[in-house]
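Colleague: Okay, sequence plus prediction incoming.
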Amino acid sequence: MTLPFSVFEDHLRLSVRLTPSGGRDAFDGVEVAADGTLWLKARVSQPPEGGKANKALIALLSKTFRLPKSAITLMSGETARKKILRIEADPEDFEITFKRLMND
């Protein structure tokens, strides 16, 4: 399985395609863009106004991967659907949880 995140020496970078006002907070699998880029598809119930959807995404990731919210920061895409997040986490633990999430 190819994954929508990259591992660096001291962090991970996760690519997410976010749907705000999506009715519920959940992940909807992995999307392959036309250029071959992989994105984790996520939806949150919060609207995009005032950064509410971004905060809801960070809360969802924090809960799912059992990380403090402070370990997840938005690197790019603050007002776009496609976002890159920096995650301070053990890469092996993150990958195991991610694969388990995608198989549910």
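Modeller: Received the coordinates, thanks.
Colleague: Going by C-alpha atoms from here, please, whenever you check contacts or count neighbours.
Modeller: Will do.
Colleague: Next up, the contacts around L14.
Modeller: 4-6, 40, 84-87 (CA atoms under 8 Å, 6 or more residues apart in numbering).
Colleague: In a strand, it, correct?
Modeller: Yes - secondary structure of L14, determined by DSSP: H, G, I helix; E, B strand; the rest coil: located in a strand.
Colleague: structure B:
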Amino acid sequence: MTTDLQLEFDGTAVLLPVRAQPKSSKNRIDGIHDGRLKVCVTQAPEKGKANKALLKVIKDGLNLRRSQIELHKGETAGLKVFRITEITPDELHQKIRDALNKSG
């Protein structure tokens, strides 16, 4: 497991790469794997349910408002990118560190 999260900033938002783990036993942020934030959700990947659950886990885990976060890429893939506005990459890194310290 690497701790080097590959965040991109497109000028207006931070692009957060995520590895989705659907059908998990718990909803949680599970660390950083291969440069991506690993997020586990209990929902199965059908009809967008897992994507909605992922959004909620990331929003709650990183203490974001719903209006700040959207799925940017990977609607049907396990590797996704979420777009997060009104935050700098440094602030997002800190929120991720805080979330991982709480869960671990």
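Modeller: Cool, the structure landed. Worth saying up front: this structure is predicted, and the values here are computed from it rather than measured.
Colleague: And the TM-score between them?
Modeller: Remark: TM-score between the superposed chains equals 0.84 [TM-score structural alignment, normalised by the length of structure 1]; 99 aligned residues with a CA RMSD of 1.5 Å.
Colleague: one step back: so among the contacts of L14 of structure 1, which ones count as buried?
Modeller: 4-5, 40, 84-87 (16 or more other CA atoms under 10 Å).
Colleague: Make JSON lines from the residues you listed and add secondary structure to it.
Modeller: Formatted as JSON lines, these follow (three-state DSSP):
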{"residue": "P4", "secondary structure": "coil"}
{"residue": "F5", "secondary structure": "strand"}
{"residue": "L40", "secondary structure": "strand"}
{"residue": "I84", "secondary structure": "strand"}
{"residue": "L85", "secondary structure": "strand"}
{"residue": "R86", "secondary structure": "strand"}
{"residue": "I87", "secondary structure": "strand"}
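Colleague: Secondary structure class of the alignment partner in structure 1 of E91 of structure 2, three-state.
Modeller: By TM-score structural alignment, E91 of structure 2 lines up with D93 in structure 1. Under the three-state scheme (three-state DSSP), D93 of structure 1 adopts helix.
Colleague: How about the contacts made by D93 of structure 1?
Modeller: Counted by CA under 8 Å, 6+ apart, D93 of structure 1 has zero contacts.
Colleague: Distance of it relative to A26 of structure 1?
Modeller: 20 Å (CA to CA, to the nearest Å).
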